[in-house]
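Student: structure of the sequence below:
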Amino acid sequence: MLGFGTIAKKVFGTPNDRKIKATRPIIEKINALEPEFEALSDQGLIDKTAEFKARLEKGETLDDLLPEAFANCREGARRALGLRAFDVQLIGGIFLHRGNIAEMKTGEGKTLVATFPAYLNALTGKGVHIVTVNDYLAKRDADWMGKVYGALGMTTGVVYPQQPEAEKQGAYAADITYATNNELGFDYLRDNMKSKIEDMNQRPHHFAIVDEVDSILIDEARTPLIISGPSNDKSDLYIAIDQLIPELTDEHFTLDEKARSVTFTDEGNDFLEKRLHEMGVLPEEQTLYDPESTTVVHHVNQGLRAHKMFTKDKDYIVRDGEVVLIDEFTGRMMAGRRLSEGLHQAIEAKEGVNIQPENVTMASVTFQNYFRLYEKLAGMTGTALTEEEEFMEIYGLGVVAIPTNKPIARVDEHDAVYRTTAEKYAAIVEEIKKAHEKGQPVLVGTTSIEKSEVLSQLLTKEGIKHNVLNARQHEQEAQIIADAGRLGAVTIATNMAGRGTDIQLGGNVEMKVLQALDETPDADPEALREQMEAEVADEKAKVLEAGGLFVLATERHESRRIDNQLRGRSGRQGDPGRSAFFLSLEDDLMRIFGSERLDKVLSGLGMKEGEAIVHPWVNKSLERAQAKVEGRNFDIRKQLLKFDDVMNDQRKVIFAQRREIMESEDLSDVVQDMRHQVIDDLVTEHMPPKSYAEQWDTEGLYNSVRETLNLDVPVKDWAGEEGADDDTVREKLYAASDAQMSEKSEAFGTETMRNIEKQILLQTIDTKWREHLLTLEHLRSVVGFRGYAQRDPLNEYKTESFQLFESMLESLRAEVSQKIGQVRPMTEDEQKAMMEQLQQQQAALSAQADAAEESGPAEPGEPREGFDENDPSTWGNPGRNQPCPCGSGKKFKHCHGRL
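Tutor: Predicted coordinates for the structure are as follows:
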């Protein structure tokens, strides 16, 4: 018997169906406008954009303009790219404009969908950001979709790493800007480290459309973006600790794979303390439990994590003597990305490569808090429904599943579970062989580089030709994906999320044309295209006959979403296809999270070797395990965010203050308020309110005022006057310090003085904020232990970080007042002496240059005594134009002194 919920869905449709149905009238309106917009000239489309902008200014809303703007954009795309958007793409565009996540299956044309809401929202003139997962896609999409925006009279920009500053500013000023999430986040941090408002690149955050939104806002949201500078070198400490880790045995530590944590046992701590004393890393009289040992304990923990939790060729690879991390979600190398808190250095010590100094945080932000800066946010992906709760709770984003243009014809088979990995691999190879023999293209999904290479060896043994796509083959990525749908192709891929290139059955015409042009540059592109289109169409027919693309996954991922992304590669645009998951009880997910009952059930069934169990119950059990892991990961991210929210409020205050300072022409009032506040604090400290005159410390006040404000005034006399109290002294100090500032202002000139105040304020804020970030990092690492004392770590962190912030602002006021108090113009004599010194240096340099020019290149001679090529300290200190101490006869600047 059907439940009430099921009957209601059959009668009324699901909530999602009702949302889709509600957009029908708008779609009909857009379609009805099509003939009118087709009749416009190319200039007519551009004129429409100007008309829409004018109507917005007169008070119409974006929703009023939506049908016409979408119709204009559809016509622009048809002319620029030859692509006419389907109705479902327009529906996707409507939900993006409303600030939702549009879940659209692979191959449904998400890149084109984004142009509709981007064009509509860019009419406000506030700029729209389209966020992609990598730089290749940002450049490709900007170039490709830029033609559509160009046809509508809009400008397009693209932001990428190491971009010249002027170009970057231009890209952000464009109507629509394509960029990666990393680059946007880093530019936000860099902007808030600049000292002039005109040097800032980003405008206020208006509207962002995030492509592969689940990958960016969920998978990557675990790690914050950090801009850092180098700190002291501790290589010796890392190496010493690294030599110690292999001596540990299983009784010295406990490893929890579920929680991805590793901790020392009591035996481990005793053993470590003894060995660290012997090695001289820990002073004899110091124990591991002393506060002074925090740094050593921290690094020992990181060394243990590096050895026990990070595996070469799975979590990182060693390339050109560097440890390069691998993204666990996309299998790509993350060049330049480093683990923080000394963990990367611990891995470098383990692998015996050059240890690069640890970094100190100068600015940081999480993706959650960066993307919450936008007035409106939207996203698109093939898989978002499994994380619907997180999107709503953290970003306020609803998820709408957009129907496909053609019904899905893919067959999704039940999972096949084997007892051991060896049996599973044997079955996989057999299955690939079967498909390969009938010419069916196969996409094999693995979860790590290591596993893809094991499978590759097995296929090579069987003589099956195949391609491997993982972090090592990153460069040929687009080509390998483009060929994955060809007749008889076998492609092994490590994680297929966010690859940005569709697998087209029979091959990719564009790629084939480019390849042919590379081989024969003189060929006629049009003729080549026709030839390639015919070849691909012919091959596609054969592939369809063989059953379309077969997606074969070798393992379940921790997240159902990643599995669905892989599955979605097959059956695009109504193509036939098939997907199957082959698992074993030895897989990580089954081993760590699978129920023990499953193993008992399988044993009870008396399964023979090589036999698989295939049953819907197994699927259900696995889905529950995956949902458990997803829930735990959500909790981790939620916790990270709660802590970051505390810092985010402080970050906003500091960044807003910096901006205010940069925008102000005159900061003398701010500086005066700070100075008066410092005077208040000093007077309160040395002359407490309601205290007697004999309790005042006027000597101490006099010294503090001299030291902090560089002000020499008769504080004792003022306090000794009849009827004097703390207010009298305070007022006199205000007046004296204000008079001192007026004198300085006259001496420097008003404009120079205002500039000095601005620079001192900005520099001091930056230094103090950096120190504060470091303190918060340390507080964060120890506050967790408060839980043992039955105190909530988050509340403790909130209270203490607020106190730290208050004291930071207090010391900021004192330091700014002190620095400004010490600034003074140079006397005439000092200026004269400085000019003379500069002239003497200039004369000496030109005399050296003349002497060197006259004598021409010196004859090669003996190197200077004690000269060692590899040790610059033995070279002496020759001038740039003097002969090189190595005896080559060349000038120093052209030889060993070359910059």
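Student: when you work out contacts or count neighbours from here on, use the C-alpha atoms and nothing else.
Tutor: OK.
Student: and the next element down the chain from the helix ranked longest in the chain?
Tutor: Within the chain, and with DSSP state H defining each element, the longest helix by residue count is helix 616-663. Later in the chain than helix 616-663, the nearest helix or strand by DSSP states H and E is helix 668-686.
Student: can you state the direction angle for the very next helix or strand once past that next one and helix 668-686?
Tutor: Using DSSP H and E, the helix or strand that follows helix 668-686 in sequence is helix 698-709. Between the axis of helix 698-709 and that of helix 668-686 there is an angle of 150 degrees, by axes from the mean of the first three to the mean of the last three CA atoms, to 10 degrees.
Student: for the comparison step, fold the sequence that follows:
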Amino acid sequence: MAGLGALARKLFGSANDRKIKQLRTTVDQINALEGELQALSDEELRARTETFRKELADGKSLDDLLAPAFATVREAARRVLGQRHYDVQMIGGMVLNSGEIAEMRTGEGKTLVATLAVYLNALTGKGVHVVTVNDYLASRDSEWMGRIYRFLGLTVGVIVHGLSDEERRVAYAADVTYGTNNEFGFDYLRDNMKYDPGSMVQRGHYFAIVDEVDSILIDEARTPLIISGPLEDRSEFYNTVDAFIPNLVEEDYELDEKQRSATFTEVGNEKLDNLLREANLLKGDSLYDVENVSVVHHLQQALKAHKLFQRDRDYIVRGGEVVIIDEFTGRMMPGRRFSEGLHQALEAKEHVSIQPENQTLASITFQNYFRLYDKLAGMTGTASTEAEEFADIYGLEVVEIPTNLPVKRVDDDDEVYRTVEEKYNAIVELIDDCKSRGQPILVGTTSIEKSELLAERLKKAGYKQVDVTDPDAFRPLAENPSDSRKAKIFAVLNARYHEQEASIIAQAGLPGAVTIATNMAGRGTDIQLGGNVEMRIEKELGDLPEGEERSAKEVEIKADIERLKQKALEAGGLYVIGTERHESRRIDNQLRGRSGRQGDPGHSRFFLSLQDDLMRIFGSDRMDGMLQKLGLQEGEAIVHPWINKALAKAQQKVEARNFDIRKNLLKFDDVMNDQRKVVFDQRIELMQGSAVTETVNEMRHDVIDDLVSRHIPEKAYPEQWDVEGLQQEVRNILNLDLPVSDWAKEEGIADEEVKERLTKQANSIMARKVADYGDSVMQQVEKAVLLQTLDHLWREHLANLDHLRSVIGFRGYAQRDPLQEYKTEAFTLFEAMLANLRQATTAQLMRLELVREPAPQMPGEEDLPPMEAHHVNASTGVDEIAQQAGATLASSAERDPEKPETWGKIGRNEQCPCGSGKKFKHCHGALA
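Tutor: All right, here's what the predicted structure looks like:
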């Protein structure tokens, strides 16, 4: 069958070939416009932008404008940057515009390709986002490619770390916005924590082009973006839970010290059920009801703290703090804390001050963030190996773009040695050999540790390591490549200095240069043989003004680079050495792709040993024995295409396994994402609405209906009603002291009559507040209370979902699908959150009293009395609500610490006026 497929491809071409052939017809149309556009003046070329926008407004589609728009960008690039798009770059631009991934080899000019699709889509005025892997590339590309956009009359913004909200808003309002995946994602989360639509910075998600799309959408997508903050003080809860553990005996729990896990037995669960019920910490009928998921989580952490973690082995208590001890080095790690409440459990166990636990305020995975865009596209040198994942998760098709010039690089078969020692000896020998010919060498390693190991080998062989931050690091090579004494130098790249890395990589094509790099993806700069002209001119002539002297020196630099390039070409071009195979073929291809750019010659070879991670997984014991039987001598390598095929299959298996893990994680995250979208959309709707009175009224009526139906069963006689419970809850939630017990004695009364009376009383209270404080103030207060209560409960809900997810896997032991169980339980929790939202919002508003207070007169201002807010429950952060409603709290200057009668109303989370430094609720407020 495989043979038939190959024969069919040979006869008809692959699907990719057919697509490229189809796109070439549009390239011909673009080329036909070139002469016409070259005849236009700069102003006439710029005016085409407004013409295109008018045509779009008149009903033309982007596809209708593609050929003339692409031709316009090509001409602008030629005039502004001195770079003319190749035909294959035009094809890449069309692939991006159609919302697909353009796989283009290193050195084919992906940065320039993006300008075509960006310009065309920016004409809509909806904003185009170009996503890069670091701040340096975002800044560089926005300035470099921004010259084309600005020339054509478009605005350009850049989002980097450290910008203010106002600066971000301006950048997002531009036609084209460059930034990193982290900045775009965090801005989205922060926007959904704002309380005013005007303070949001993003304006929508229309079209994004992701550079190094495999790195961002696959490698980095394993870790979600999280904004966290400290939880409220819950030390009493941790201490209460901690007190249960000493009551347990050995039959109540099971320990697995090897796996570092501790679980309660059935007997233990029963005992805890009773203890929790007595402490009034249990909701529902059972400990394992979904409402108790957080309590169960903290009980398990307390059990771990007592039974698995030993003082002076796993941690020490020093200065009233629990300090972790590193299990590998035995050193203390001050400042580090165990997560998920474990550190708090240890603090409760040791009876020291309990620090607040960090809580997730908002989170999103990159998968779900980038799926927000109406249209998404990407570009990279290596995507085809992950084509299935791109199609399955993002609905993105990968299209391989042919190179502008044929690839001349020679890819040798892998060399496999028995030991790591033999492998490194062979690598150093090859580096010496290349060095003697003046051939530039790039050595790729899989970790920083391995790069340092190789660096030590080279030092023993007489090489000297240069500082990568030194701009003149490779000067000896440029001055005299044949002087072996000076030329025996090498550089090691790491992720600390993006800008310096780019300049070192740009010069790594000098004859005889040796560069060791840990990860070659997303460097953003090509290795150009002989060196990078632009960077060298910038470095050497940066301060020299334009003029004859500068022009003459530029000519000298270009001639010198051409001389060095010829030496490197004669030596065979860039030689790429892989020190081992990565578990992903894509990473290996990224390294290999650095050589042979734009038709240059090049060479690549991977060196492996049976002690490498991938080879051990592959079954090196059998292979080691077989090689010894075959008489493989020390220092000899086995080289055969079959080895390459076997390794490729091993890598495919690892890739497939990693894909399954990511896919499964995404299924769980999609459950939270569906709920996130509902909450975020609802928030924006509430913020943008002028009033939420109708929503608040509905909530109040729903709460009353729920209260009555809980305490008055359907078709029950009045003597069967829970009158006392209803009266108490009406007092607690609605702040109404009503004779519900007297109502129950009335002849012929029914639940509907009770609902009507409660609704009438509650409505009249709210109507009085509106009459007293004014409609506009109450609208602001209602909106602020509703939004802040929603945020508080959403954060609690996120914590509950995290706890649920950490234990849901155990359902698999009962032959139940954990994902299905998670969906069901998460939905139940979400419904409970909405019920709590209705109840908490109603309770806040029914208790809210705004008191008029004379304001200090400002010069030239009228005496307008502001409002002061007093609140019973501060857990939803309602101290802020007063400020949002135009209210001010009583001035602390008027309070005498010695005289509580001067303090007035104090928020429970305020500092106590007595001067103790504690919160009021933990000081004088605790006595109230």
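Student: quick one: TM-score?
Tutor: Scored by TM-score structural alignment, normalised by the length of structure 1, the superposition of the two chains gives a TM-score of 0.81; 783 aligned residues with a CA RMSD of 3.7 Å.
Student: picking that back up, in structure 2, which residues correspond to the longest helix of structure 1?
Tutor: On the basis of TM-score structural alignment, helix 616-663 of structure 1 is assigned to residues 641-688 in structure 2.
Student: mean shift between the matching stretch and structure 1?
Tutor: Here the mean offset of stretch 641-688 of structure 2 against structure 1 after fitting is 0.6 Å, by mean CA distance after the TM-score superposition for structure 1.
Student: any idea how far that stretch is from the chain center?
Tutor: 13 Å (CA atoms, centre = their mean, to the nearest Å).
Student: now swap in stretch 829-836 of structure 2 and tell me
Tutor: 27 Å.
Student: can you pull the contacts of the residue in structure 2 sticking out farthest from the centre?
Tutor: With distances taken from the mean C-alpha point of structure 2 and given as CA atoms, centre = their mean, the most distant residue is Glu747, at 63.4 Å. The neighbourhood of Glu747 of structure 2, defined by CA atoms under 8 Å, 6 or more residues apart in numbering, contains no residues.
Student: map it across to structure 1 for me.
Tutor: Under TM-score structural alignment, Glu747 of structure 2 pairs with Glu722 in structure 1.
Student: secondary structure class for that match?
Tutor: Secondary structure assignment for Glu722 of structure 1 (DSSP: H, G, I helix; E, B strand; the rest coil): coil.
Student: what separates it from Tyr692 of structure 1, distance-wise?
Tutor: 13 Å (CA to CA, to the nearest Å).
Student: how about Leu711 of structure 1?
Tutor: Taken as CA to CA, the span from Leu711 of structure 1 to Tyr692 of structure 1 is 25 Å.
Student: just give the nearest non-adjacent residue to Leu255 of structure 1, would you?
Tutor: If the residues on either side of it in the chain are set aside, Leu255 of structure 1 comes closest to Val262, at 4.5 Å by CA to CA, 6 or more residues apart in numbering.
Student: so the spatially closest residue to Arg203 of structure 1 that is not a sequence neighbour is in which element?
Tutor: Beyond its immediate neighbours in the sequence, the residue positioned closest to Arg203 of structure 1 (CA to CA, 6+ apart) is Tyr172, lying 7.3 Å away. Element membership for Tyr172 of structure 1, per DSSP H and E: helix 165-173.
Student: superposed on structure 2, what's the mean shift for that helix?
Tutor: With structure 2 overlaid, helix 165-173 of structure 1 shows a mean distance of 0.6 Å (mean CA distance after the TM-score superposition for structure 1).
Student: try stretch 529-542 of structure 1
Tutor: Superposing on structure 2 places stretch 529-542 of structure 1 at an average distance of 0.8 Å from its equivalents, by mean CA distance after the TM-score superposition for structure 1.
Student: before we move on, what about stretch 805-820 of structure 1?
Tutor: Superposed on structure 2, stretch 805-820 of structure 1 shows a mean distance of 0.4 Å to its aligned residues (mean CA distance after the TM-score superposition for structure 1).
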